[in-house]
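Participant: Got a predicted structure here, sequence first:
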Amino acid sequence: MSAPLSDATLGSIDPRVEQPGYDRSIVTPGIVHLGIGAFHRAHQAAFTDDCLWDGESHWGIVGVSLRSRDTRDALKKQDCLYTLAIRDGDRQQLRVIGSICDILVVPENPALVLEVMSSPDIRIVSLTVTEKAYFRNAAGDLDFGHRDILADLADPRRPRTIFGLIVGAIEQRRLRRIKPFTVMSCDNLAANGRTLHRLLVQFATRRSEELADFIRDHVSCPSTMVDRIVPATTALDRSEVAALLGAEDAWPVACEPFSQWVIEDDFPSGRPSWEHHGATFVNDVEPFELMKLRLLNGAHSAIAYLGQLLRHETVADSFSDPRVARFVRALWRELIPTLQQGAGLKPAAYVEDLALRFGNSALKHRTAQIANDGSQKLPQRIVAAAMERLDRGEPVDHLAFVVAAWIAALLSRQRDTFTDALDRQFANLDPSSNVVEQIFTIAGFASGDPHRIPFAKQVATHLARIDESGVAAALGALNGKA
């Protein structure tokens, strides 16, 4: 068995593996990242590692886990080093990333996390925490009925949520006359920066109007769009990386070669030179964000639910099914007209890149992983686009079929292979009543939109066909019309 990856063993790993070309001992943290999962380590941490190579040594990252200690326990033994395995077909490139300086776990010592975030050296707090961690209600506002939000308001010294952490640290910095950090969401939310800013102000208002006004006027939350396919790490990934690396890595990350980061350039306290390594800084991220959210994430949801119903384990398996590939291309034809025109987008080229990426067999991106929490993902990815098309009198057959496939997966035994934020409520559906209408109500789909009922009826029609003749036949009939 090889020695663990660490600063001490870097010199003995395979020389073909790229490793930090800078002195890690002089790197100091400038970023705190909430949600130190695989995506961050394959994306923002890699961009930042490039900047450290350029000598920007004051932009190291302190990773923070909001719940689990697993990533911390795995990586701290390795001096927070890990391997990025960039895979394309049968080709693989390994790179050791050194941009993470430390990892903290909120439940173990929330006061320490607040103290680190309150340091004047920290100029950016970034997030990849998924949609659930934003605690939004059906209206899109902060859910003040959630027990974690209530707990953070009751005991600000022991925060559990991103709001308790961020607002608490901003308040401490303000009391110490330290300039606020920039807060940068890297999650798949529409207008993620503006959304986060609004929710932070709402949370702060319950603490004090003065604090809320300060955040409203002085805290920057630039919007971003991030894109890279990053499957969950498997035991096979660990063994393959160890064999090639010549050292044991407890938590490597596999990803595709493609990587995109579009960022609104609003960083009053400074930022790394990410643009030197492929990031794009723009005045308005929204058109790029919407293109990715609908064309990539929307197609991903379709591939996942169809894959679940057709028993395809991975995205590549599902997309290699001609029925699924044909459906996705027709879905793209419905989605592309909903994108902003004249914003410099190139959707035709983008979807051709997506087709190649979805077919990358080296990435074992499980459909069950992508299928998680459709009630949180489908409103932005699918339902909003359907409402826009219906408002213009345009067909939504394929958009409706995606929602029907999600419901079919929920109602079948396939639900055992993935989870949903509203799973308990779905378990109590009344089968004698309109199931689609019940699910739309529980999930808050298109609430208040005049096209909600017509769209739900189309979803119900597709769901009935899936139930009566099976997903393959229903998909084949729809593809025949496309």
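Facilitator: Now that the structure is in, tell me what you want to look at.
Participant: going forward, measure contacts and count neighbours with C-alpha atoms only.
Facilitator: Will do.
Participant: list the buried ones in the host helix or strand of Asp148?
Facilitator: Using DSSP states H and E, Asp148 maps to helix 147-154. Residues Asp148, Ile149, Asp152, Leu153 are the ones in helix 147-154 that count as buried (16 or more other C-alpha atoms under 10 Å).
Participant: what's the closest of these to Glu248?
Facilitator: Set against Glu248, the nearest of the buried residues of helix 147-154 by C-alpha to C-alpha is Asp148 (37.3 Å).
Participant: quick one, what contacts the closest one?
Facilitator: Arg160, Thr161 (C-alpha atoms under 8 Å, 6 or more residues apart in numbering).
Participant: Quote the end-to-end distance of stretch 410-423.
Facilitator: 9 Å (C-alpha to C-alpha, to the nearest Å).
Participant: again, but for stretch 165-183
Facilitator: Stretch 165-183 end-to-end distance (C-alpha to C-alpha) = 12 Å.
Participant: Kindly reformat the buried residues of helix 147-154 as a markdown table containing distance to Arg176.
Facilitator: Formatted as a markdown table, the buried residues of helix 147-154 follow (distance: C-alpha to C-alpha, whole Å):
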| residue | distance to Arg176 |
| --- | --- |
| Asp148 | 27 |
| Ile149 | 25 |
| Asp152 | 21 |
| Leu153 | 21 |
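Participant: Which stretches in the stretch 1-150 of the chain count as helices?
Facilitator: Ranges of helices within the stretch 1-150 of the chain are 38-42, 44-53, 70-76, 110-117, 147-154, based on DSSP state H, counting those that start in this stretch.
Participant: Can you name every helix or strand that the helix or strand just after the last one contacts?
Facilitator: By that I understand helix 147-154. The helix or strand immediately downstream of helix 147-154 is helix 162-175, counting by DSSP H and E. Applying 3 or more C-alpha pairs under 8 Å, 6 or more residues apart in numbering; DSSP states H and E, one finds that helix 162-175 makes contact with helix 110-117, helix 147-154, helix 192-205.
Participant: give me that answer again for 6 Å
Facilitator: Using 3 or more C-alpha pairs under 6 Å, 6 or more residues apart in numbering; DSSP states H and E as the contact test, no helix or strand touches helix 162-175.
Participant: Included below, for side-by-side comparison, is a second structure:
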Amino acid sequence: MTSPAIPDPHRLSAATLAALPPEVEVPGYDRAATRVGIVHFGAGSFHRAHQAAYVDALLASDPNWAICAVSLHSTGVRDALRPQDGLYTLALLDAQPRLRVIGAIAEVLCARDQGAAVMARLADPQVRLVTLTITEKGYCLSADGVDAAHPDIVRDLATPDVPVSAIGWLAEGLRLRRARGVAPFTVLSCDNLADNGGRLRSAVLDYTRRLDPALADWIAREVSFPRSMVDSITPATDDALRARVATALGVADAWPVQREPYTQWVVEDDFRHGRPALEQVGVVMSGDIAGYDRAKLRLLNAPHSALAYLGALLELETVAEAMRHPVLAGFVEQLMRRDIVPSLVLPDRFDPDAYVDAILQRFGNPAIRHLLLQIAWDGSQKLPVRLLDTIAEALAAGRSIERLCLPLAGWMHFVRRQARRGVALVDPLGDELAAIGRAATGDAAHDVPAFLRLPAVLAPLAADARFVDAMQQSYAALGDASPAAVSNALAAADPR
């Protein structure tokens, strides 16, 4: 990687690394001895706070997996990190925050104006893994393959040797390796997308079949696309973080990143031509990614929604503040341990009690300012996938659904309250929900059926009399949805 001819003594770089304060963690290995073994597309904050931190820990024992970080279009990360020799600061947010300088990124490129260099890395036999964090829209997916009408895919199909899409880069890189007799790299999606590896594989195969069926057949036989699951709250970088980091380091860092201390990375162990020993640095290698996804959805996301709606009715502002409300915090813990855990088919060696403990600690982290109203966005889309399966399974098993229905009732009261206050709902069904909210009277027999008639939300259970009855009881239990009424309902649902 090209470094500045004259290092800036006021900027984080290899030249200033040794002078950092002793409380700042620095790479515990010789960066000059590392070799690029990973190409990563999407060099944003999440990758640099998450996967790159794991690789940074691994490089101390295996120098063959340094990262070439590639931005598809933006030059921002490259221009920020190049003068810093790829170094940047990771701030771990907790009651006692910690700073750690990450050295895993050995090269930073922008595909838009460094295409030859990116392609050279993709064709390099030393590179055996390509990872991606490009968000769902970056994959240009259709229901069963690639979106052939997407402008980037249209362009790449016309000129595949100068790609602009991530799918195009992967396909052209694999084509070059096949032509040169080089073993293919493994392709690992690290975006929170259901069946991410399977959907990426389908997209690449669909794309290459349109260009070269023989290449598609080779990819189908030779290339692995492991599934994965990632988790860590990573707030955006802002000037306040830059100022804190500069004060602590004594030098400027153009693009530090921050996250909570908790981090999880689960990867399907399907690598054909060697892989980094990720399990040595805390990555879980598992054949049941869907099980981990399900546990996260039900034990993290569902309680998040419960905190959002019930906490908002209690006039609380953040997740951490909600966890300081003893009645709400107690309710959410019982919801997780007594109602959600029993519904789960868990992966091997998965400890649900430890997982619940970790989530509760994360929720209570005072250094993470996660707004309840932000979590409350898009409730009509989130609540069905976060809660309805658990409720359906509890009904089938003959278990109580009282606590499980209270977050849904809280959402209904939240919609009613926002509508009465004239506050717009951030939701794809915002207009329909607002109309229901304005017409709501506070009477469960009137209001709950109106919500149940929304076909895209609670329809799977709307015809089940047991569910309808439980929802009406939960809605009525919240009374006028005042803080006192909500607190009383939550206390009654937690009989400890």
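Facilitator: Ah, there it is. For clarity, every value in this text was computed on a predicted model and none was experimentally measured.
Participant: tm score of chain vs chain?
Facilitator: In this superposition the chains share a TM-score of 0.80, using TM-score structural alignment, normalised by the length of structure 1; 468 aligned residues with a C-alpha RMSD of 4.1 Å.
Participant: on that earlier part again, quick one: closest of the helices of the stretch 1-150 of structure 1 to Ile439 of structure 1.
Facilitator: Ile439 of structure 1 lies closest to helix 147-154 among those, at 23.6 Å (C-alpha to C-alpha).
Participant: tell me the angle that closest one makes with helix 162-175.
Facilitator: Angle, helix 147-154 of structure 1 to helix 162-175, by axes from the mean of the first three to the mean of the last three C-alpha atoms, to 10 degrees: 20 degrees.
Participant: And helix 147-154 of structure 1 against structure 2, how far off on average?
Facilitator: Its aligned residues in structure 2 lie a mean 4.2 Å from helix 147-154 of structure 1 after superposition (mean C-alpha distance after the TM-score superposition for structure 1).
Participant: Do I have it right that Thr318 of structure 2 meets Gln374?
Facilitator: No. Counting by C-alpha atoms under 6 Å, Thr318 of structure 2 stays clear of Gln374, with 9.3 Å between them.
Participant: and Gly168 of structure 2, what pairs with it in structure 1?
Facilitator: Aligned by TM-score structural alignment, Gly168 of structure 2 pairs with Gly164 of structure 1.
Participant: Excluding chain neighbours, what is closest to that match?
Facilitator: Spatial nearest neighbour of Gly164 of structure 1, chain neighbours left out: Asp152 (5.4 Å); criterion: C-alpha to C-alpha, 6 or more residues apart in numbering.
Participant: how close does the equivalent of Leu81 of structure 1 over in structure 2 sit to Asp56 of structure 2?
Facilitator: Residue pairing (TM-score structural alignment): Leu81 of structure 1 is matched to Leu87 of structure 2. Leu87 of structure 2 sits 11 Å away from Asp56 of structure 2, going by C-alpha to C-alpha.
Participant: Val24 of structure 2 too?
Facilitator: When distance is defined by C-alpha to C-alpha, Val24 of structure 2 is 15 Å away from Asp56 of structure 2.
Participant: Of these two, give the one with the bigger neighbour count.
Facilitator: Between Val24 of structure 2 and Asp56, Asp56 has the larger neighbour count (other C-alpha atoms under 10 Å), namely 26 against 15.
Participant: Arg123 of structure 1 versus the counterpart of the more buried one in structure 1, what's the distance?
Facilitator: If you follow Asp56 of structure 2 across to structure 1 using TM-score structural alignment, you land on Asp49. In this structure, Asp49 of structure 1 and Arg123 of structure 1 are 17 Å apart, going by C-alpha to C-alpha.
Participant: what are the ranges of the strands in the stretch 201-350 of structure 1?
Facilitator: For the stretch 201-350 of structure 1, strands defined by DSSP state E, counting those that start in this stretch occupy the ranges 224-227, 253-255, 260-264, 280-282.
Participant: so after the lengthiest helix in structure 1, what's the next helix or strand?
Facilitator: Assignment by DSSP state H gives helix 452-469 as the longest helix of structure 1. Once the chain leaves helix 452-469 of structure 1, the next helix or strand it forms, by DSSP H and E, is helix 471-481.
Participant: Next, the angle from that following helix to helix 452-469.
Facilitator: Compare the direction of helix 471-481 of structure 1 with that of helix 452-469 by the same axes, to 10 degrees and you get 120 degrees.
Participant: Tell me which other helices or strands helix 471-481 of structure 1 touches.
Facilitator: Using 3+ C-alpha pairs under 6 Å, 6+ apart, no helix or strand is in contact with helix 471-481 of structure 1.
Participant: And the contacts of that helix?
Facilitator: Contacts with helix 471-481 of structure 1, where a contact means C-alpha atoms under 6 Å, 6 or more residues apart in numbering, come from Arg465, Ile466.
Participant: how far is it from where the chain is centred?
Facilitator: The offset between the C-alpha centroid of helix 471-481 of structure 1 and the centroid of the whole chain comes to 31 Å, using C-alpha atoms, centre = their mean, to the nearest Å.
Participant: and if you look at stretch 65-82 of structure 1?
Facilitator: Per C-alpha atoms, centre = their mean, the centroid offset for stretch 65-82 of structure 1 relative to its chain is 19 Å.
Participant: Can you list the buried residues in it?
Facilitator: Buried-residue list, stretch 65-82 of structure 1, by 16+ other C-alpha under 10 Å: 65-66, 69, 71-76, 78-82.
Participant: From these, pick the one nearest Asp430 of structure 1.
Facilitator: For the buried residues of stretch 65-82 of structure 1, the closest approach to Asp430 of structure 1 (C-alpha to C-alpha) belongs to Leu66, at 35.8 Å.
Participant: which one is the closest one nearest to, not counting chain neighbours?
Facilitator: Sequence neighbours aside, Val106 is the residue nearest to Leu66 of structure 1 in space, at 5.2 Å (criterion: C-alpha to C-alpha, 6+ apart).
Participant: now Gly291 of structure 2
Facilitator: Nearest one to Gly291 of structure 2, counting by C-alpha to C-alpha, 6+ apart, is Pro347 at 5.5 Å.
Participant: isn't that neighbour right next to Asp293, touching?
Facilitator: No. With contact defined as C-alpha under 6 Å, Pro347 of structure 2 does not reach Asp293; the gap is 10.1 Å.
Participant: what about the nearest residue to Leu309 of structure 1 once chain neighbours are set aside, is that helix, strand or coil?
Facilitator: Among residues not flanking Leu309 of structure 1 along the chain, Ala409 sits closest, at 6.4 Å (C-alpha to C-alpha, 6+ apart). The assignment at Ala409 of structure 1 comes out as helix when based on DSSP: H, G, I helix; E, B strand; the rest coil.
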